[in-house]
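1. I'd like to go over a predicted model; first the sequence, then the structure.
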Amino acid sequence: MNDKVIELLGTGASLGGVVLSHKVLGSVWTRVTGNPPPAKNPDPSETWTAIIIWSVVTGLVGTIIKVAVHRQVAKMEEKKEKPKASSQAEV
């Protein structure tokens, strides 16, 4: 595959993974706390503790997903660049 295609697929997978994780984390947050996760413009009744915890958890998970995807893309590019070893010795 072309390097640009691999990069675009990696970016798409990264974004998709972050969106999916955000939905899953939101569902878990609601189940655990009984409240929806803090919004971008938080309700004044939401505590700073909840806002900070939500931000840290979603930021941490999102970063882990992005790094994992980019590492996988780098491995794919590295494999592509390495010439395959021949089973026969060169003369």
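-> Received it, and whenever you're ready, just let me know what you need.
2. switch to C-alpha atoms for all contacts and neighbour counts from now on
-> Will do.
3. my guess is Ala50 contacts Pro38, does it?
-> Yes. Between Ala50 and Pro38 there is a contact under C-alpha atoms under 8 Å: 7.2 Å.
4. and what about Pro44, helix, strand or coil?
-> Here Pro44 is recorded as coil under DSSP: H, G, I helix; E, B strand; the rest coil.
5. picking that back up, Ala50 and Pro38: who's more crowded?
-> Each of Ala50 and Pro38 has its neighbours counted (other C-alpha atoms under 10 Å); Pro38 has more, 19 against 13.
6. next one for the comparison:
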Amino acid sequence: MSSIIWKLVGPGAGVLSAAVASRVTRKVWVTLTKSPPPDNPEDPDVAWREAVAWALASGAIIGVTRLLVERQAAVWYRKSFGEQPPGLGAGRDGRDV
């Protein structure tokens, strides 16, 4: 039963965090650049500098946010069920993380 819960909570946390991080990234971009982010960075009409900056910023913020949320979901799972979520494995020192 607990593995079914993790199959819902784990990906759900990731999707939710990516959506929130995307909105935050857009707001930060507008605040810093005073212009909207590129709708499609792959468009040849978007300057390379802007396309690369957007890719780096959005990738970093979304990745870090997703990591933080998924780690917190794993902490919640471990506290709730007394075991590591399925598929996370052991830490570097061989103990469950």
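-> Sure, I can see it. Here the structure is a predicted model, which is why all the values come from computation and not from measurement.
7. could you get me the TM-score between them?
-> Here the TM-score for the pair of chains, by TM-score structural alignment, normalised by the length of the first structure, is 0.67; 81 aligned residues with a C-alpha RMSD of 2.3 Å.
8. and the gap between the most centrally placed residue in the first structure and Lys23 of the first structure?
-> Geometric centre of the first structure, nearest residue: Ile65, 2.5 Å, by C-alpha atoms, centre = their mean. Counting by C-alpha to C-alpha, to the nearest Å, the separation of Ile65 of the first structure from Lys23 of the first structure is 14 Å.
9. what are the buried residues along the lengthiest helix in the second structure?
-> In the second structure, assigned by DSSP state H, the helix with the most residues is helix 48-81. For helix 48-81 of the second structure, a neighbour-count test (16 or more other C-alpha atoms under 10 Å) marks 51, 54, 58-59, 61-62, 65-67, 69-70, 73-75, 77 as buried.
10. contacts only, for Ala18 of the second structure.
-> The neighbours of Ala18 of the second structure, taking C-alpha atoms under 8 Å, 6 or more residues apart in numbering as the test, are Ile62, Gly63, Thr65, Arg66.
11. need those in TSV (columns: distance to Val46 of the second structure).
-> Formatted as TSV, the contacts of Ala18 of the second structure follow (distance: C-alpha to C-alpha, whole Å):
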residue	distance to Val46 of the second structure
Ile62	21
Gly63	23
Thr65	26
Arg66	27
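12. overlap between those and the first structure?
-> Checked against the first structure using both residues aligned by TM-score structural alignment, their matches' C-alpha atoms under 8 Å, the contacts of Ala18 of the second structure keep these contacts: Ile62, Thr65, Arg66.
13. and the gap between the second one and Gly82 of the second structure?
-> Translated: Thr65 of the second structure. 25 Å.
14. sorry, back to before: show me the two of the buried residues of helix 48-81 of the second structure that sit farthest apart.
-> Ala51 and Tyr77 (38.1 Å; C-alpha to C-alpha).
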